[in-house]
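Novice: What follows is a predicted structure for the sequence shown.
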Amino acid sequence: MTEQTQSDDVKKIPAQSAAPAEETLTDSRPAAAPSQDDVPEPVTADAAPAGAGPAEPAQTPSDGAATEPAGTPAETVGPAAADAAELTEPAELTEPAEAAEAVAEPVPAEATPAESVTPGPRKRLRDRRGLRAAVRWTAAVVVFAALGGAAAYAVTQPERTEIPGLETPDDGRWTYPALKLPKLPAGQPGAMDSDNPAGRHYADLRTLLLPVPAGAKRDTSFPDRGGWLPTADFVEIYPEDVRKKFRAALDDNTLRHIAARAWTMPDGTRTEIYLVQFATEPYTTRVRNELIVPAAFAQAAHPQTDTTWSDDDSAVPKGEMVSPYNEASPRGATHLRAAYITAGDTLAVVHMEKAGTQPAVPFHQTVVLQSQLLG
């Protein structure tokens, strides 16, 4: 009798594998066989006395493993189901039918927590994408800045005539060497400085002569830097009937010396430059007025004022005065252009002749450069 009772009690204990695993799975993978750990041990005669009612189910572990069907994969159970399993203390095992219904019932979509829909790693992915975009834009700006700086540097290096589209049209200008002013004695002002009312040029006047342009043939009969030009040679550029008068005017107005240079260009244009120095600026002004009135040269008895000069007057240093002349037609075999430059104690004369017609550009260029050396 005792043995029969024990056998009946054992039969009344529901097995944990009573609910088929295939009915509760959401995927098509076969259910795993229940392990020996999931099957409770049979109740012995010592644990259940004879005549007692159905034995109490064995207490499940605290991790809630007894409430899950055997063989159910962990990934098929949502967060809501896991929370429910932790909050509920299964005091007794439910009937097999009720356990199957509880497991088979799907979790409602609205019960899913919000954080399970938008996991954290997605935000971090967007942050990384924004960082990569910022790095790409920064790199692009740096590259374009470097390329722009390199292009600007490349454009400023070569001559304008070497850059396509930026070539300077040939307007007839001559190519002069780079101009360099001589060093003044220590403590001495420039000729046009306000603290030099006499307008004295303290530098050697021969160092202020405009250099010979490229391609020109220098006239070695002129002293250049090797000496001073005699007064008789200078007055030969004027008509013969006034030479004696002009020479006397030079001597009476404290003439100191005359520096001179001359050259001839390949096109036949002959240029002569004279720097006539006096004691102070007032003497220079007086001699200029005597030579200009009346204005006359040996090759042009009646030259006229050059009306095209006004565009170049702004390049002349402040304090200097330029009086340009152009031989009017009808002309003889040669065309004369000449200019007087008053700069402090020095009166400069630029004298240019050419057979046929002489262009104005090289003449204006030569006058401007010589005035800048004197200023």
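Specialist: Here it is on my side, so go on.

Novice: from here on, contacts and neighbour counts on C-alpha atoms
Specialist: OK.

Novice: What strand or helix carries the closest residue to Glu68 other than its chain neighbours?
Specialist: Once flanking residues are discounted, Glu68 sits nearest to Val103: 7.6 Å by C-alpha to C-alpha, 6 or more residues apart in numbering. Following DSSP states H and E, the helix or strand that holds Val103 is helix 96-104.

Novice: show me where the stretch 251-375 of the chain has helices.
Specialist: Assigned by DSSP state H, counting those that start in this stretch, the helices in the stretch 251-375 of the chain fall at 281-292, 361-374.

Novice: try it against this one:
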Amino acid sequence: MSEQTQSDDVKIPAQAAAPAQETLTNAGPVEAAAGNASGETAAGPEPESGPADAAAVTDAADDTVQPAEATSPMSVVPGPRKRLRDRRGLRAAARWTAAVVVFAVLGGATAYAVTQPERSEIPGLETPDDGRWTYPALKLPRLPAGAPRALDEKRNTGGRHHADLRTLLLPVPSGAKRDTSFPDRGGWLPTADFVGIYPEGDRRKDRALLEDNTLRHIAARAWTMPDGTRTEVYLLQFITSPYTTRVRNELIIPAGFAQAPQPQTDTTWSEGDADSAVPEGEMVNVYDEAAPRGATHLRAAYITAGDTLAVIHMEKPKTQSAVPFHQTVLLQAQLLG
């Protein structure tokens, strides 16, 4: 989210400039009038005059010229004063400018404050605690140069994952205790250990099914949450995607596990948005143990992604919510995409 700061352009009314020669122009007619009076006197016959008459003429001339010389131009023609509207405009412009600066500072401070605390610490933005687990940031491993993605049907018709399958295992969520009996990244899980999740009477058949359909290896990881929920993630890799699909079909028709020989399809998966978030080209089959149940509640899923079949096996004492289970299935599907 980007933030834009808007500022209102305040238009200040233009002020009329005072004419520079106005004083001199107004003073002109005064001097001209005096000049005309002198001219008319000079144009008539000049009578003889003595010293007294000369003094009288001089005094008359002084009476005519003296006011123009003694009066200050600024007092005769005062310069234009700023109109009241102009002063009000300047004050309004100053107030608007100050308001824009204040709002910009407050907006920047608010944006900084919102980005600092956790989302749950901001009033009105709390995310309801719906039971989701906190997983580390997911990061896809780097593929060899020029290698296509597993679900690139044009460049990778066999759906092969070129990355090490163990790097595609979903990481352990926060607060969980990892089961060190599973190989994790240290190696591959024996096929006999994997088929232990199925009913005892089906294990030999299931093991033969895997080996006959070009099973290469099994990556696995398991952990237990503080509430007792145990999650096991298995990634089975075959030569090409057709073998993956064939094994999946054999395992889900009919679906059955040691804990739940006849689980039902999890309808809550298709009712939500999880199915639409699965990468294109993958298929997810989700199951839920039907009631009445035993001491634990089982949820399980198959994810078909190219040459790999992922199996999510999750058990919890009494009853478990679908939220962390669906979250786990979806994140593992995204890692395989």
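Specialist: That came in fine, so what should we check first? Just so we're clear, the structure is a prediction, and the values are computed from it rather than from any experiment.

Novice: So after superposing, what's the score?
Specialist: The TM-score (TM-score structural alignment, normalised by the length of the second structure) is 0.77; 282 aligned residues with a C-alpha RMSD of 2.5 Å.

Novice: before we move on, the earlier item: under the alignment, what does the residue nearest to Glu68 of the first structure map to in the second structure?
Specialist: In the second structure, no residue is paired with Val103 of the first structure, using TM-score structural alignment.

Novice: count of residues packed around Val103 of the first structure?
Specialist: 20 (other C-alpha atoms under 10 Å).

Novice: is it true that it touches Thr24?
Specialist: Yes - Val103 of the first structure is within contact range of Thr24, at 6.1 Å (criterion: C-alpha atoms under 8 Å).

Novice: in the first structure, which residue is closest to the centre?
Specialist: Taking C-alpha atoms, centre = their mean, the centroid of the first structure lies closest to Gly149, which sits 4.1 Å from it.

Novice: Name the helix or strand for that one, please.
Specialist: Counting by DSSP H and E, Gly149 of the first structure is part of helix 120-156.

Novice: next one: that helix to chain centre, how far?
Specialist: 16 Å (C-alpha atoms, centre = their mean, to the nearest Å).

Novice: Give the other helices and strands that whatever helix or strand comes next after that helix contacts.
Specialist: For helix 120-156 of the first structure, the succeeding helix or strand toward the C-terminus, using DSSP H and E, is strand 217-218. The helices and strands touching strand 217-218 of the first structure, judged by 3 or more C-alpha pairs under 8 Å, 6 or more residues apart in numbering; DSSP states H and E, are strand 257-264.

Novice: What lies in contact with the strand it packs on?
Specialist: Strand 257-264 of the first structure is contacted by residues 205-206, 209, 212, 216-219, 222-225, 227-231, 270-278 when judged by C-alpha atoms under 8 Å, 6 or more residues apart in numbering.

Novice: do the same with stretch 313-323 of the first structure
Specialist: In contact with stretch 313-323 of the first structure (C-alpha under 8 Å, 6+ apart) are residues Met192, Thr305, Ala339, Tyr340, Ile341, Thr342, Ala343, Gly344, Val368, Ser371, Gln372, Gly375.

Novice: So which bits of it are buried?
Specialist: Buried residues in stretch 313-323 of the first structure, counting neighbours by 16 or more other C-alpha atoms under 10 Å, are found at Val316, Pro317, Met321, Val322, Ser323.

Novice: Stretch 176-193 of the first structure now?
Specialist: Neighbour-count burial for stretch 176-193 of the first structure, with 16+ other C-alpha under 10 Å as criterion, is recorded at Pro189, Gly190, Ala191, Met192.

Novice: got a list of what Val172 of the second structure touches?
Specialist: Val172 of the second structure neighbours (C-alpha under 8 Å, 6+ apart): Tyr135, Pro136, Arg178, Ala222, Trp223.

Novice: What lines up with the fourth one in the first structure?
Specialist: The equivalent of Ala222 of the second structure in the first structure is Ala262 (alignment by TM-score structural alignment).

Novice: For Tyr274 of the first structure, see how far away that match is.
Specialist: Applying C-alpha to C-alpha, to the nearest Å, the value for Ala262 of the first structure to Tyr274 of the first structure is 9 Å.

Novice: before we move on, the earlier item: could I get the contacts of stretch 313-323 of the first structure in CSV, plus columns for distance to Asp63 of the first structure?
Specialist: Formatted as CSV, the contacts of stretch 313-323 of the first structure follow (distance: C-alpha to C-alpha, whole Å):
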residue, distance to Asp63 of the first structure
Met192, 105
Thr305, 116
Ala339, 114
Tyr340, 114
Ile341, 111
Thr342, 112
Ala343, 110
Gly344, 111
Val368, 104
Ser371, 105
Gln372, 102
Gly375, 103
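
Novice: For ChimeraX, what selects the buried ones among those?
Specialist: Applying 16+ other C-alpha under 10 Å to the contacts of stretch 313-323 of the first structure, the buried members can be selected in ChimeraX as follows:
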select :192,305,339,340,341,342,343,344,368,371,372,375
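
Novice: which of the contacts of stretch 313-323 of the first structure lies closest to Ala99 of the first structure?
Specialist: Nearest to Ala99 of the first structure out of those is Gln372 (C-alpha to C-alpha; 111.1 Å).

Novice: Tell me the residue in the second structure aligned with the closest one.
Specialist: Mapped onto the second structure by TM-score structural alignment, Gln372 of the first structure lines up with Gln334.

Novice: what separates its match from Ile239 of the second structure, distance-wise?
Specialist: Noted for Gln334 of the second structure: a distance of 21 Å to Ile239 of the second structure, by C-alpha to C-alpha.
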